[in-house]
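K.L.:
Structure of the sequence below:
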Amino acid sequence: MTNHPIKILLVDNQENYVQLAQHALSSSELSCDIEVVDSLRSARHWLGKNQPNVLISNLYLPDGSGIELIEQTKSPAYPVIIMTSRGDERTEVDVMKAGAIDYLIKSTDTLQELSHTVQRVLRKWRCITERKCFKTTLRESEERLRHTTMNLPGIVYRFYIHPNGKMKIHFISGCIEKMFGWTNDFLKHDDLFERFLAGLDKRDYEPLMASVHEVVATRSPWEFEGRFIRPSGEMMWFRGMSNPSLQEDILVFTGIVLNITERKRAEEALRKSEEWFRSVVQNARDVIMVLNDQNHIDYVSPRSRPVLGYEPNVLHDKTITTYLHPGDQTKVHKHLTCARVYGEAGAPVEFRFCHVEGHWVDMEAFSIHLTAHSGVQGTLMMLRDITSRKQAEQHIYHLASP
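P.N.:
Alright, predicted model coming up:
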C-alpha cells in the first residue's frame, strides 16, 4: 500500500475486458488512479506527458503490439503487465524477454484478481529496482577500487593459505605487466602462486617461505623483500606487506607489493660510496673532522691516533676550542665562520692543537661547509701536521740570523 493512489495506464481496445479490469481494480482495497486508452498511439502520447506506476497493456492493439511500449525505452521506469485473450508458451517467452514483469491470459478469473497481480508486480518491481540500484552502487564501488588500485605505486593482492597447507593467490590488481612482466592473461591461470615462485630468485625462495610459515605460526604482520626475475631476464626487487587475518580457518593475506628496485640501486650506490669515502678517510695522511655549528666534533678520522694521540671516540662530541692554543682560538673561529658563510674558508689556517701528552702540535687546516651535501651536515676540516715544517722554518730562521 502507498500513501498516494497508484497511477495505472490501461491500454486495451476490448471494451468488455476494460470494464472488468476497471471494476476489479476500483472495487479492491487498492487505491488506484486509472487512465484508459485504446491504441498504441494514444498510449505513447499519454506516456510522453505522464509516468504511470504500472502499465497494463493488451498484447494486440489496433495499431501495433503492446511489446512496443516496452521496447521504446531501453530501461522503463515502471513495471509492465502484458495481457492477451489468445496466446501460447512461445508468446509468453517473447513477452517476458521483451521486459514485461508479468503476462496474463485474459479471463474473468484473472481480471478479478488483477488488483493482487498489480500488488505482486509492484513488490517484484521494487525488488528489481533495489537490485539494480545495488548493482549500480557495486559497479561504481568496483570502478573506484579499480581506479585506486591502478593508480597505486604497487599491486594489491589477496593470498590464501588453506588448512591443508595449500597456498593460492585469489586476487591481484592491474599493473602486473609493469611490475612482473606478466601479461593480463596470467590472471586467468589458477596457479599464479606457483608461477610467482618459479620467477623468484633462488636465493630468496627459502627466506620467503620461512617468513610465510612464521606468520602462520604467530599471526604477526608479514613483510618481505626479495628479488624476482622477469620473463625478459631482468631482475627486480619487490617488497610485500600484509596484515593477515583468519577467515573460517583460512589465513588471508590482503596487502600490497611494491617495486623497490630503484631504492635498492640507490642503497647499493650509497653503500659503495660510503665504502669508498671510508677507505679514503681511513687511509688519508690528514686528520679529518666534521664540526657542527657549535664547533662540536661530530666525526674524526682514525688518523687522530698517530697525529694527536687521541682515539676518535675521545674527541667525539667535544668542542674543538678545548684543544686549541688560547692564542689561536680567535683566528680558528673566524676561519670556521668564513667557511659556513661562503661555503669554504679560502686560505688555510695555522694553529696549535694540544696533543694527548700535553705538548702542542702545529697544524694547518682547510675547511668547507657541507650542509648542502646529501647525508652530511656540518663543516669539514682537513688538518695536517706541519710540526716538521715549522721546525725547519725555525731552523732556517736561526741560520739566517746574524
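K.L.:
switch to C-alpha atoms for all contacts and neighbour counts from now on
P.N.:
OK.
K.L.:
Counting neighbours, what do you get for residue 194?
P.N.:
The tally of other residues near residue 194 (other CA atoms under 10 Å) stands at 13.
K.L.:
What is the helix or strand hosting residue 120 packed up against?
P.N.:
Residue 120 is part of helix 114-150 when elements are defined by DSSP states H and E. In terms of contacts (3 or more CA pairs under 8 Å, 6 or more residues apart in numbering; DSSP states H and E), helix 114-150 is packed against helix 15-26.
K.L.:
this one next, for a side-by-side:
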Amino acid sequence: MQAESIIHWKNRKDSRYEDISGNLTSGAAYYLHMSEREDRYATIREFLQEKYPEAVSISTISRQLNMNRGSVAKYLEVLQSHGNVIMKPYGKSKLYSIAQNVAFDDLFDYISDAIVILDADLHILMVNKSFIETFNIRSGKKIIGNELSRINLALLDNPTVLENIDRILNSRVFINEMLLIERGTDRIFLTEFVSTVIPSISFTGKPGIMISLRDITTWKKTEEALKSSEQKIRTLFEEVPSGIILFREDGTILNANRASLDILGLTRFTDLEEFKLHDIMCSREIIQNLIRQGEIAELTLSCNFDRLKSHTLTSTKKSGIAYFQIVFAPVTDKTGKSSSEFFILFLDITAKKIAEKQLKERYQGIVNNLPGIVYQFYARDSGEWGVYYVNERTQEIYGVPTEPLKNWFDRYGECIAPEDQERWFDSIHDVIKRVAPWEFEGRFIKPSGEEMYIRGISQPVRLKHETVWNGIFLDITDRRMAEEALRMSEERLRGITSNLPGIVYQFYARNPREWGTYYVDERSTEVYGIPPDPVDTWILRYGDYIAPEDQERWLNSIQDVIETVKKWEFEGRFIRPDGEEMYIRVLSQPVRLRNETVWNGIILDITDRRKAEEALRRTELKEARYHSFFENTCNGVLIYEPLENGDHIIKDVNKMTASLLRMDKEDIVGKRLFEEFPDLPDPYVRDLLHRVLITEKPEFVAPLKYRNREEFPWISHYVFKLPSGEIASFMIDVTDVVKDDAKPAKRKAK
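P.N.:
Reported below is the predicted structural model:
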C-alpha cells in the first residue's frame, strides 16, 4: 500500500478497505493479499454500476461473481459505510445498488485539515492526503494498520495527548480541542479529538478516535500581530507627544489623549466634554470650514489662552498666546468612505515660533554685519535663471539696488571688471550644468567708479524643476590688499635673505644631548664653505670651524639656550675650510613646541661690520664736528625734498634758520614749503628750485621775506643740490642792506 495518499474507489486502489473474508488475528494477516481485496471491492462496484438502476441481492452478487456469500456481505457493508453503495430492505432481504452521490472517501482527501482515524488499539484506520502532506510522510512508508506511535509523529506522541486519547477510549471526560506546537518548526495546530465508532472499518464495535489537526500558525501570527498593532495604536494614542482629539461633525468631542490635555493645560477629559472643538481652538470659522471640506489639511493656528480662560476653558492652566501645528483629517471606513467623525493631531510649537523669531533676528544681525550680502540664485531646467532673494544691503555695499529683483543678477554682473567678465559667465554656466558649488573672485567696479574685489560662494540645492544656490557675496578688498602686501613682503624677504651677508637656519633641541638642524640656507657653501647636507649634522660641522679661542664659548652658549629656552646670540671668529678668516654673529628666537624647542635665526657675516666699526669710530669725530657746524653756524641752513606737485617738504633746519623764520625747529620740519609760507614769491621760487634740481647748478636768490610782516627779515639764499637728491639753501639775513638800499630811493622819490 502507498502511504502518501488515500486512493479513491474510482482508481480501484483504496488501501483502507481490508480483506474481511478470513479470521484476522494479527497485523500480518490483517494486510494479507491486499491487491486481491482491492480487486474484489472494484469488481463489486463495477457489477453494481452495470446493474444500475436495478438493485440486486447478496445472493445474486455472490452467484454472478463467484464469490463467497459471507464475504460479499462484508464487502457490501464496508462499501455502504463509505457511501459507495445504497442498501434497500426488501422484506427480509437486502437489495444493493451503486450510490450516485459523491462518496465520503472521495471527499475525505479534499478536507484541508489533516485527519487520522484510530481504532481502539490505536492502529491507524484512515488518513487523508492533507495528513501525509502536512507531516511530510515519505513515499512508501506504511501507515494504515500501523500503531500511531510507530509513525514517529512527535506532535501526537506526548503525555498530554496520549492521556487525552486514553480518556476517550475509557469513556471519561476528555478535552475536545488542544493547541499543539510542533517542535523544530514552531507550527501551531488546533487539534480536535472526536470519539467515533466506524464498524465497517474497525470491525470490533469498540469506540475509535478521529483526530483533526488544523495548521493555524499563520492565523495565530496574524492574530498576535493584530493584537500587537492594536496595543501599539493604543499606546501611540496615549503616549504620543502630539495632542489627538476625535470629534463629530458638529464639533462634539468624543475622545482626547493625555498629550492634548497637557497642551491645553487641563487635567481631566471631563473638562472638555461640554465644549465643541471650535470653541476651544480659538478658530471657529477655520475649523468649521475644514469640517465642511472634509479633506486632509495641515495648518498653523494661534490661541489666546487668556481670552479662552475667561470664556470657555476656565480650568486651563495656560496663559498668553500659543501656536499649534495642526493636522486635520476625516475618519474613514474600510472602503475609504468618510464618516461623520474627524480628528485633529496638534502640537504646541510656541517655543519653536519664538525660536524662529529669535533666529530671524539673529540672522538679520549677522547679515547686517557681514562684509557682504546674502542671496538666493536659481536656475530652472527650462534655461531661465535669476535671483529669488538679495539682501537689502546690496545698495550700501555694491551700489546696486535690490529692485527690480528680476534682473538684479544681470545688473550686478555688469559691474564685474571687463577682464573678469568672461570668467564670470563661464563659472555660472559651468555650475548650472554640473549642479556644483560656485566660487568666484574678481574685480568689481561700482556704478560710482569705486573699485573693489568680491568673492562669491554658494551651495546648490536640487529641487523638482530647478536648482537653487544659497550663497554670499563678500567684499574682499581688504583681504586682497593684505594678500598683495603679504606677497610684496615675501618678495622683500626673499630679496633680503638672498642678499643677506649670511644665512638663515632652523635649529632644534629635544634635550641637552639631542639637538641639530631642520633647515639651512643653501648659501651656506657660498658664504661659509660648509655644505648644507646632511642637514641634521650641519650645526656640528659648522661648529668645527669656530676659532679655537671661541670654541668653548660657542658650545656653552648652545647648552645655555637649550636649558633656559631663550634667544641665542653669539659673536666670534670663524675660519673657513679654505683658511679665510671672518667674523660671524648668530641671532635666533625660540619657539616652544610639544616635545622640542625650535630656534629660527640667522648667522651673519659681520666681517665688514667689524672693519666698519673701526672706521666708524674714526668718522664719529667728523660727524660730531659736522653737527656742531650745522647747528652753530651763523648762517641759516634749510634742507628740503622736492615733491611731484612742485612743492617741497622741509627735511631739516638749524638753529639760525628757526630764528630767521621766527618758529621752533620742531614746528618747521615736516611742513610743505609753499603751504607753510604762502607769501613766498611764486612761481619765482618754485621755478628756481626746479632749475637747481634739474640742472644741478647752484643759484643765488634775490632777498625775499617768508611772511609779509614787519618783523620778518629779508633773507638772501644760496641754493644747491645735495648728492642725496635733496635741495639745500644757505640763508643770510640782509635786512640792513635792503633798508640801506631803500634810503636813496626814498630821497629821490621826495
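K.L.:
one step back: how big's the offset between the following helix or strand past the helix holding residue 120 of the first structure and the second structure?
P.N.:
Downstream of helix 114-150 of the first structure, the first helix or strand assigned by DSSP H and E is strand 154-161. Aligned to the second structure and superposed, strand 154-161 of the first structure gives a mean residue distance of 1.7 Å (mean CA distance after the TM-score superposition for the first structure).
K.L.:
what angle do strand 154-161 of the first structure and helix 114-150 make?
P.N.:
For strand 154-161 of the first structure against helix 114-150, the angle by axes from the mean of the first three to the mean of the last three CA atoms, to 10 degrees is 110 degrees.
K.L.:
Helices of the first structure, start to end?
P.N.:
Per DSSP state H, the first structure carries helices over the ranges 15-26, 40-47, 67-71, 89-98, 108-112, 114-150, 176-180, 192-199, 202-218, 261-283, 304-308, 312-315, 329-342, 387-400.
K.L.:
Now that we have the ones you listed, can you turn them into JSON lines and tack on distance to residue 238 of the first structure?
P.N.:
Below are the helices of the first structure laid out as JSON lines (distance: least, CA to CA, whole Å):
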{"stretch": "helix 15-26", "distance to residue 238 of the first structure": "70"}
{"stretch": "helix 40-47", "distance to residue 238 of the first structure": "61"}
{"stretch": "helix 67-71", "distance to residue 238 of the first structure": "54"}
{"stretch": "helix 89-98", "distance to residue 238 of the first structure": "52"}
{"stretch": "helix 108-112", "distance to residue 238 of the first structure": "69"}
{"stretch": "helix 114-150", "distance to residue 238 of the first structure": "17"}
{"stretch": "helix 176-180", "distance to residue 238 of the first structure": "9"}
{"stretch": "helix 192-199", "distance to residue 238 of the first structure": "12"}
{"stretch": "helix 202-218", "distance to residue 238 of the first structure": "11"}
{"stretch": "helix 261-283", "distance to residue 238 of the first structure": "7"}
{"stretch": "helix 304-308", "distance to residue 238 of the first structure": "43"}
{"stretch": "helix 312-315", "distance to residue 238 of the first structure": "39"}
{"stretch": "helix 329-342", "distance to residue 238 of the first structure": "42"}
{"stretch": "helix 387-400", "distance to residue 238 of the first structure": "55"}
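K.L.:
Next up, the contacts around the closest residue to residue 360 of the first structure other than its chain neighbours.
P.N.:
Closest residue to residue 360 of the first structure apart from its sequence neighbours, by CA to CA, 6 or more residues apart in numbering: residue 354 at 4.7 Å. With contact set as CA atoms under 8 Å, 6 or more residues apart in numbering, residue 354 of the first structure has these partners: 308, 323, 324, 325, 360, 361.
K.L.:
Can you check which of the helices of the first structure gets nearest to residue 348 of the first structure?
P.N.:
Of all those, it is helix 329-342 that lies closest to residue 348 of the first structure, at 8.0 Å by CA to CA.
K.L.:
Okay, buried residues for the closest one please.
P.N.:
329, 332, 335, 336, 337, 338, 339, 340 (16 or more other CA atoms under 10 Å).
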